[in-house]
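> predicted model and sequence below, questions to follow.
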Amino acid sequence: MRSGATQAPDPGGIPIRTILLGVAGVMLVALGGTGAGAILKRDPLLTDTSLSWIRYGHGHDLATAVLYLGLGMVIWAWVRLGRMVRNRHVGSQAVLTAVVAWTLPLLFAPPLFSKDIYSYLAQGQIALNGLDPYRVGPAVLQSPLSDNVSWVWQNTPAPYGPLFLMLAMGVVGVTNASVIGGVVLMRLVLALGLGMLVWALPGLARHLGGRPAVALWLAAANPLMLVHLIGGAHNDLLMVGLLAAGCLFVLDRKHVLGIALVTLAFAVKATAVVALPFLVLVWARRLDGTRAARLGKAIAGGLVTFTVVFASTTLVSGLDLGWIPALSSSSTIVNWLSLPSAVGDFAHTVVSAFVRVEPGWFMTIARGLGSLLLVYIAWRQWRVAEDGGPEAVRRAAITMLAVALLSPATLPWYFSWALVLGAGLAWTTKSLQKVTFFSVFLLLVTFPNGDTALYSWGYLVLTVAVSALACVTLVKPDPLKLSSRYT
């Protein structure tokens, strides 16, 4: 990846067949999701109707097959579009058309690959009922919203910032605590993040030396983003939209506005704070004086902006800082996407073959070492980026990737954080292939109902094969030689 490269204008043209292939795919995903997704325990639209069979037995199997057929078509369409973008046959307009066309059916689909949206709505209802969502979990409600929250999070306080809790309260209030209405409206609110993202990516590419069409293809049209962040309705989408817009404003010399937007991203989800020290370096580079003086002025300006925006958001919400300690609740998730958790789990498995020991110590030590390593990596990246400029954003993307890999708990869509910040860089073909492989892999390692597939080894082998095929297809049409006509 390089920065500062000269950009050539993007070509025009809309690949209708490829876009329609993706549309058909997401429609099948949405259709299959009515039976195989993260469905309601009691759905007022299907329960006690002639269509309820789709959620049981052979009906559920059929729905699952339809959903995975749709996923395959979405992946195929995305890779075909990427090949056209890479070869400069189409440009940003084609990718934007695809993003809009592929997003619309997902806005009205059942929750897919995650039940987190039910937690969001329940937390909003807790706050509306006058309780503190930072101290109690959804189980206190005993309502249709809390009934659909995963058992893992029933007694877990909200780990999200005051801005997001205000939005959740608004959604629940407007929909009168309707589960289906809440899901749709929350998706529409989160889609604002996608709008900010597609607005910001071309500008980030301009600063970072990449191509706008490639950036949009990587971070906006990517099935990992659309299926998990739109279909799964994760608040990460709003966070990364604000983050991307904030980074662009800072690069465009609108430093206070940019840091204010990233602060709002932090008020949605805490991870966004990682970018702020790097944006301060960009600001410092444009100031007068010695390096120490410039850095001091930028840090002071950044702290004032952060404090005013965050304090105002917190005061308006009527909430407190209880969400900060609640962040540790995610440590209940154990999977090997988190490298420290993987090491701790593996070490316990090996030692348990010889002696009986409790797993907690292994996990605590491994995660503690992972946190230390993360702090070191973040510090090193910040020091390397001390001259500011676009390089600071690249270093922020690397740090975000380290956060996803080394956090105590990691979920597939966490890798969208680094992808958004790095999408505007100048990517080599090999790098694009790697992103394609891991995007498809991360898309598929969660089952449609939200359960993890990371311990279903036979399924993972198939997932790796599909990801590898997508990787090769990005540069070589029809690698399996199934057709005599390449597209």
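That came through fine.

> can we go C-alpha only for contacts and neighbour counts from here?
Noted.

> assumed N449 was part of a helix.
No. Applying DSSP: H, G, I helix; E, B strand; the rest coil, one finds N449 to be coil, outside a helix.

> that one reaches P110, doesn't it?
No. Proximity of N449 to P110 does not meet the contact threshold set by CA atoms under 8 Å, at 10.3 Å.

> which neighbours do the two have in common?
G37, A38, I39 (CA atoms under 8 Å, 6 or more residues apart in numbering).

> neighbour count winner among N449 and P110?
Taking other CA atoms under 10 Å, N449 and P110 do not tie; P110 has more neighbours (25 against 18).

> what helix or strand does S312 sit in?
For S312, the element it lies in under DSSP states H and E is helix 291-317.

> same for that helix, what does it pack against?
helix 162-174, helix 255-266, helix 276-285 (3 or more CA pairs under 8 Å, 6 or more residues apart in numbering; DSSP states H and E).

> reformat those helices as JSON lines; add distance to Q123 and mean neighbour count.
Below are these laid out as JSON lines (distance: least, CA to CA, whole Å; neighbours: other CA atoms under 10 Å):
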{"stretch": "helix 162-174", "distance to Q123": "7", "mean neighbour count": "22"}
{"stretch": "helix 255-266", "distance to Q123": "18", "mean neighbour count": "25"}
{"stretch": "helix 276-285", "distance to Q123": "27", "mean neighbour count": "24"}
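
> adding another structure so you can compare the two:
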Amino acid sequence: MTKNEPLSQGQTTQAHGQTQQPRRGMSTRVRGSMRALVSDARAAFAVPAVWLGLFGSVLIVVGSFTPASLPPDSELPYFIGLGLLQTGVGRAVAAAAVLLGMASLLLAWVAMRPGRHGVRGGVPRATWWLWSLPMLVAPPLFSRDAYSYAAQGLLVSRGMDPYSTGPISVPGPFADQVDPMWLFTSAPYGPLALRTQQLVVELSFDNAYFAAVAMRVPAFMSMALIASLLPRMTERVGVSVEPARWIGIANPLILIHLVGGAHNDAMAVALIVAAMLLAFDGRFWISSLTIAAAAGYKQTALLAMVALAGYLARRAVVARRIHEISGGTPSCEERTAIEADRHEPTGPVRGAPHDPGAPGMVEYIRVAAAVGTASIGLFALITFVCGLGWGWVESLSVPLMARSILSPSTVVGSVGQIIMLGLGSSAETAQIPLDTARACGMAIMAIGLIWTTLWLAPRRPTLSVVTAFVIFVACGSVVHAWYMIPVFVLLGLVPFSERTYTVAMWVIAVLGVYAAFDSALGNGSITIAVTLVAALVLRMRARGVLPLPANLRARLAGQHRHAHIEQNQKVG
């Protein structure tokens, strides 16, 4: 091009007469992202089940504006026209709304299950954020932990040690909205969680309620990161994206607890997925740093080190085999065939055929030791930089104050404790069955995690991290529904059978209903609420307007529908 020739459209000049295509500006990328969001929303709204789930989410939000979820003496319901929900009858109506909303949300999600009767084209990408948007303006849902987060953030902001004192040290609106059980307890959370809580509080202009609700901002951003990275991870491990999007992103249990409850687990799980993706791509240091950051929010994130070790060890095997062939210069076909061995085999672990990508035990232990040393060392560095110390170690027993009915060992021990008390034993003697059951649970957990680390991880890295979190939940002394979220987020990365997904679906449904009933109990009106919901459902069924999507009715119709079709074919 001569200097007198005009520039072609879309070109810009540089020094020495060179030309290049202009870079896309930030505004262009933002507009493109907004158009993509609008397009995804339109596609989602074309699916009836999405509307049903959105209806359920709105019902849950409306039903949450009661004293059970709000700070004491809150005037907010009267300001937004929901003052009726503060009365006895109103609280019963609110509890019924939460129950019906949870049922609608679960039914909508079940209707979109991938499979023969699933939604064509899979679960719409926008489903998770469309169902989450109403929750952003609700009080903390199904847990008051967000109020504790706000108080702990204020402690840090005022220069106090959250690991040696509790919310009672900041009397006033921040402490008033904390559950009385946790008023005098120190924080058991990692240093990054507390620094994040401090930042949210300082950006909330010292408004206690707004600070608690604003804890959803990092949680919602974490859900967006999960929604972005999980499909990429399915490509790496070679599984379909639809089961992962259904059970790991659009899952109602994940949304109500991560977004609705604003739990720290959101940031931890998002960083776990990011660390696994980086480790699969061979990024040792950055993946170790990412898992260390995840532990800075929730210390149990370190369980995911088993997946990092497995991925990196398998990659080392592939790299060595590539180097051994043709002096390190294999053909494209040979390289492709060897790199395919990085994928985990499918089928049962025991009795599986030879796995050429599996590392030897010595090589795996070497890589696992390196991952563990790097991750824990970087976690120590993060702790030092945050400047809050290691006080959380002594606070790990704080959650044990709650008697968790979702913990098998605690339930068994509690039954033994009740029997001992009924037989006239002293309180100290009756405590023995509970302590023994919990100790047995911890011993089983230790054995299971050792087996997962040394035997399962080098063979099935992705399955190993799911197994590690299942063992942690099943054997833990304290279990909350949101402790299961890492399992459900990562479950879709493993090619499980339909039966496994069915079991997981029922577990999610039971935990969702449990959360709704627990909320109704908080309003002291569970009987009236259940009666109202039952009456409403029966009336809607009688009128033929029960809000079930067509594909769910087809799923429930099942064999009768197929038999009718076969009969028509025979007649034809």
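Thanks, I have it. What you see is a predicted model, and the numbers here were worked out from it, not measured in a lab.

> one step back: top of the shared contacts of N449 and P110 of the first structure by number of neighbours, please.
Ranking those using other CA under 10 Å puts G37 first, with 29 neighbours.

> ok, that one touching N449?
Yes. The pair G37 of the first structure / N449 is scored as a contact, 4.5 Å apart, by CA under 8 Å.

> common neighbours of these two, please.
What both G37 of the first structure and N449 touch, as defined by CA under 8 Å, 6+ apart, is the set L112, F113.

> what residues are up against the spatially most central residue of the second structure?
By CA atoms, centre = their mean, the second structure has its centre lying nearest to I485, at 4.0 Å. Taking CA under 8 Å, 6+ apart, we find I485 of the second structure in contact with L253, I254, V269.

> got the contact list for V110 of the second structure?
Per CA under 8 Å, 6+ apart, neighbours of V110 of the second structure: M505, L552.

> what lines up with it in the first structure?
By TM-score structural alignment, V110 of the second structure lines up with V79 in the first structure.

> secondary structure element holding its match?
Counting by DSSP H and E, V79 of the first structure is part of helix 57-86.

> next, count neighbours for the counterpart of M225 of the first structure in the second structure.
Counting by TM-score structural alignment, M225 of the first structure lines up with I254 in the second structure. Neighbour count for I254 of the second structure, taken as other CA under 10 Å: 26.

> and I254 of the second structure, how far from T66 of the second structure?
23 Å (CA to CA, to the nearest Å).

> kindly report the same for V533 of the second structure.
18 Å.

> those two: which has the busier surroundings?
Remark: of V533 of the second structure and T66, T66 carries more neighbours, 27 against 19, as counted by other CA under 10 Å.

> I'd guessed the more buried one sits against Q86; true?
Yes. In this structure, T66 of the second structure is within contact of Q86 by CA under 8 Å, at 5.7 Å.

> can you give me the end-to-end distance of stretch 75-92 of the second structure?
Separation of the first and last residues of stretch 75-92 of the second structure by CA to CA is 19 Å.

> coming back round to it: so after the helix holding S312 of the first structure, what's the next helix or strand?
Reading on from helix 291-317 of the first structure to the C-terminus, the next helix or strand found by DSSP H and E is helix 323-326.

> what helices or strands is the next helix-or-strand element following that next one leaning on?
Using DSSP H and E, the helix or strand that follows helix 323-326 of the first structure in sequence is helix 339-352. The helices and strands touching helix 339-352 of the first structure, judged by 3+ CA pairs under 8 Å, 6+ apart, are helix 359-384, helix 390-406.

> which of the ones you listed sits closest to M27 of the first structure?
Set against M27 of the first structure and scored by CA to CA, those come closest in helix 390-406, at 30.4 Å.

> what's the following helix or strand after the closest one?
Next element after helix 390-406 of the first structure (DSSP H and E): helix 416-422.

> by how much does that next one deviate from the second structure on average?
Following the fit onto the second structure, the mean deviation recorded for helix 416-422 of the first structure is 1.8 Å by mean CA distance after the TM-score superposition for the first structure.

> in the second structure, what residues pair with that helix?
Taking TM-score structural alignment, helix 416-422 of the first structure hits residues 485-491 over in the second structure.

> with stretch 361-378 of the first structure instead?
Residue span in the second structure matched to stretch 361-378 of the first structure, by TM-score structural alignment: 432-449.

> same check, this time on stretch 175-188 of the first structure
So stretch 175-188 of the first structure sits over residues 204-217 in the second structure, by TM-score structural alignment.

> where does the counterpart of V445 of the first structure in the second structure sit, in terms of helix or strand?
Using TM-score structural alignment as the criterion, the counterpart of V445 of the first structure in the second structure is Y514. Assessed by DSSP H and E, Y514 of the second structure sits inside helix 498-522.

> tell me which residues in that helix are buried?
501, 504-505, 508-509, 511-522 (16 or more other CA atoms under 10 Å).

> check which residues of the helix or strand just after that helix are buried.
Scanning forward in sequence from helix 498-522 of the second structure by DSSP H and E, the next helix or strand is helix 526-543. For helix 526-543 of the second structure, the neighbour count (16+ other CA under 10 Å) marks I526, I528, A529, V530, L532, V533, V537 as buried.

> circling back: so what's the match of M225 of the first structure up against?
So I254 of the second structure contacts G248, W482, I485 (CA under 8 Å, 6+ apart).

> who touches the first one in this structure?
Neighbouring residues of G248 of the second structure by CA under 8 Å, 6+ apart: I254, F488, V489, L490, L491, G492.

> how about a cut-off of 7 Å?
By CA atoms under 7 Å, 6 or more residues apart in numbering, the contact set of G248 of the second structure is F488, V489, L490, G492.

> quick check: the first one vs Y501 of the second structure, distance?
Using CA to CA, one obtains 10 Å as the distance from F488 of the second structure to Y501 of the second structure.

> ok, S397 of the second structure next?
Going from S397 of the second structure to Y501 of the second structure by CA to CA gives 34 Å.

> kindly report the same for A520 of the second structure.
29 Å.

> show me what D147 of the first structure lines up with in the second structure.
By TM-score structural alignment, D147 of the first structure lines up with D176.

> so who does that match touch?
If a contact means CA under 7 Å, 6+ apart, then D176 of the second structure has no contacts.

> now do the same end-to-end measure for stretch 314-332 of the second structure.
For stretch 314-332 of the second structure, the first and last residues are 20 Å from each other (CA to CA).

> what about A250 of the second structure, which SS state?
coil.

> in which helix or strand would I find the nearest residue to it once chain neighbours are set aside?
Spatially, and ignoring its direct neighbours in sequence, A250 of the second structure is nearest to W128 (4.7 Å; CA to CA, 6 or more residues apart in numbering). Using DSSP H and E, W128 of the second structure falls within helix 127-132.
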